[in-house]
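Undergrad: All I have is the shape, not the residue letters:
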């Protein structure tokens, strides 16, 4: 089975964009705790992580559309540019696991096969930062659903698993 990682990453970015678009501008500087990244930084890191994963897979120089400019517009611009860039790159048909990809995970250097690199490092890190965006938005009252996160789930507006 082959997996179109490029399309997968573009889809992830589309859902990140859905969430970010719903977040009021005054929430971008907020975080879950004082020692954690803000919603804005989590969104920027999430978008950038997909390039950190894809560029080495296709053996192209790592690019980033991260900007020091703050705000909702800057985040949406980074996501848009990242999606556009990925759309113009080559599609990977198969991963060559005889190679080793190297990156830094915090203060640790990781050396992984392309399959491990994507599935154990890039996707979990993207998901972590996107989850932080979702969590920060929700804790500050932004109405979001699981469908905003994955693009698949659908629930009525007044639906809740939790009875109040």
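TA: Cool, got the structure. Nothing here was measured: the structure is a model prediction, and the numbers come from that model. Numbering: from 1, shown residues only.

Undergrad: Please count neighbours and contacts with C-alpha atoms only from this point.
TA: OK.

Undergrad: so where do the strands sit in this protein?
TA: Applying DSSP state E to the chain gives strands spanning 101-105, 108-112.

Undergrad: Now these in a markdown table, please, with extra columns for distance to residue 10.
TA: Conversion of those to a markdown table gives the following (distance: least, Cα to Cα, whole Å):
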| stretch | distance to residue 10 |
| --- | --- |
| strand 101-105 | 21 |
| strand 108-112 | 23 |
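
Undergrad: Tabulate these (JSON lines), appending mean neighbour count and distance to residue 59.
TA: Shown next, in JSON lines, are the strands of the chain (neighbours: other Cα atoms under 10 Å; distance: least, Cα to Cα, whole Å):
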{"stretch": "strand 101-105", "mean neighbour count": "13", "distance to residue 59": "10"}
{"stretch": "strand 108-112", "mean neighbour count": "13", "distance to residue 59": "15"}
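
Undergrad: out of those strands, nearest to residue 32?
TA: Distance to residue 32, taken as Cα to Cα, is lowest for strand 101-105 among those, at 21.6 Å.

Undergrad: got another, please set it beside the one above:
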């Protein structure tokens, strides 16, 4: 039997992109200033963007199965701390039972979006809130690293594209 739709639309997606985030953060070895960078003074640093993305992978799945979101271990906002958070999220996601997602589309999820108090059906929660927020923070983290001079491109972000060396658009 196939896994429920919201399992398929969440856990494999989050796992794939957490692995991409792991590669990006790992590549910052010896360049801590990259993770400290920001796109604008009032935005999160790249480190906080990646940490928040990791958080959204769990925040986006556990409510769908009616479980509390696991609390992340305390870790510094440096390369090793971000990798610890990514690994923690990965470990929790790979142990999720696809069957627990049965009926998740209709499950009501009350949560905060900034200062907004929302009540959404599971499908809307995942598709309109959790995945877009995960991708937002992952994308901003990527953009900060790129702006900081890291030689990365679309293939590093999604792990799917292939371009000749030096190709950028």
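TA: Okay, I see it. Everything numeric here is computed off the predicted structure, so don't read it as measured data.

Undergrad: quick one: what's aligned to residue 72 of structure 2 in structure 1?
TA: Taking TM-score structural alignment, the alignment pairs residue 72 of structure 2 with residue 65 from structure 1.

Undergrad: any idea how far residue 67 of structure 1 is from the residue nearest to that match when sequence neighbours are not counted?
TA: Nearest non-adjacent residue to residue 65 of structure 1, counting by Cα to Cα, 6 or more residues apart in numbering: residue 78, 5.3 Å away. Between residue 78 of structure 1 and residue 67 of structure 1 the distance is 7 Å, computed by Cα to Cα, to the nearest Å.

Undergrad: of these two, who's got more company?
TA: residue 78 (21 against 11; other Cα atoms under 10 Å).

Undergrad: can you tell me which residues contact residue 15 of structure 2?
TA: Contact analysis of residue 15 of structure 2 by Cα atoms under 8 Å, 6 or more residues apart in numbering lists 90, 93, 94.

Undergrad: Residue in structure 2 paired with the residue nearest to residue 65 of structure 1?
TA: Using TM-score structural alignment, residue 78 of structure 1 lines up with residue 85 in structure 2.

Undergrad: now residue 25 of structure 1
TA: Using TM-score structural alignment, residue 25 of structure 1 pairs with residue 32 in structure 2.

Undergrad: Apart from its neighbours in sequence, what residue is nearest the residue nearest to the spatial centre of structure 1?
TA: Residue closest to the average C-alpha location in structure 1 (Cα atoms, centre = their mean): residue 46, at 3.4 Å. Counting by Cα to Cα, 6+ apart, residue 126 is the residue found nearest to residue 46 of structure 1 once chain neighbours are left out, at 4.7 Å.

Undergrad: for residue 122 of structure 1, same thing?
TA: Nearest non-adjacent residue to residue 122 of structure 1 (Cα to Cα, 6+ apart): residue 53, at 5.6 Å.

Undergrad: What count of nearby residues applies to that neighbour?
TA: Around residue 53 of structure 1 there are 23 residues (other Cα under 10 Å).

Undergrad: Mind telling me what it corresponds to in structure 2?
TA: Using TM-score structural alignment as the criterion, residue 53 of structure 1 maps onto residue 60 of structure 2.

Undergrad: so what's the equivalent of residue 153 of structure 1 over in structure 2 up against?
TA: Under the alignment (TM-score structural alignment), residue 153 of structure 1 pairs with residue 161 in structure 2. Neighbouring residues of residue 161 of structure 2 by Cα under 8 Å, 6+ apart: 154, 155.
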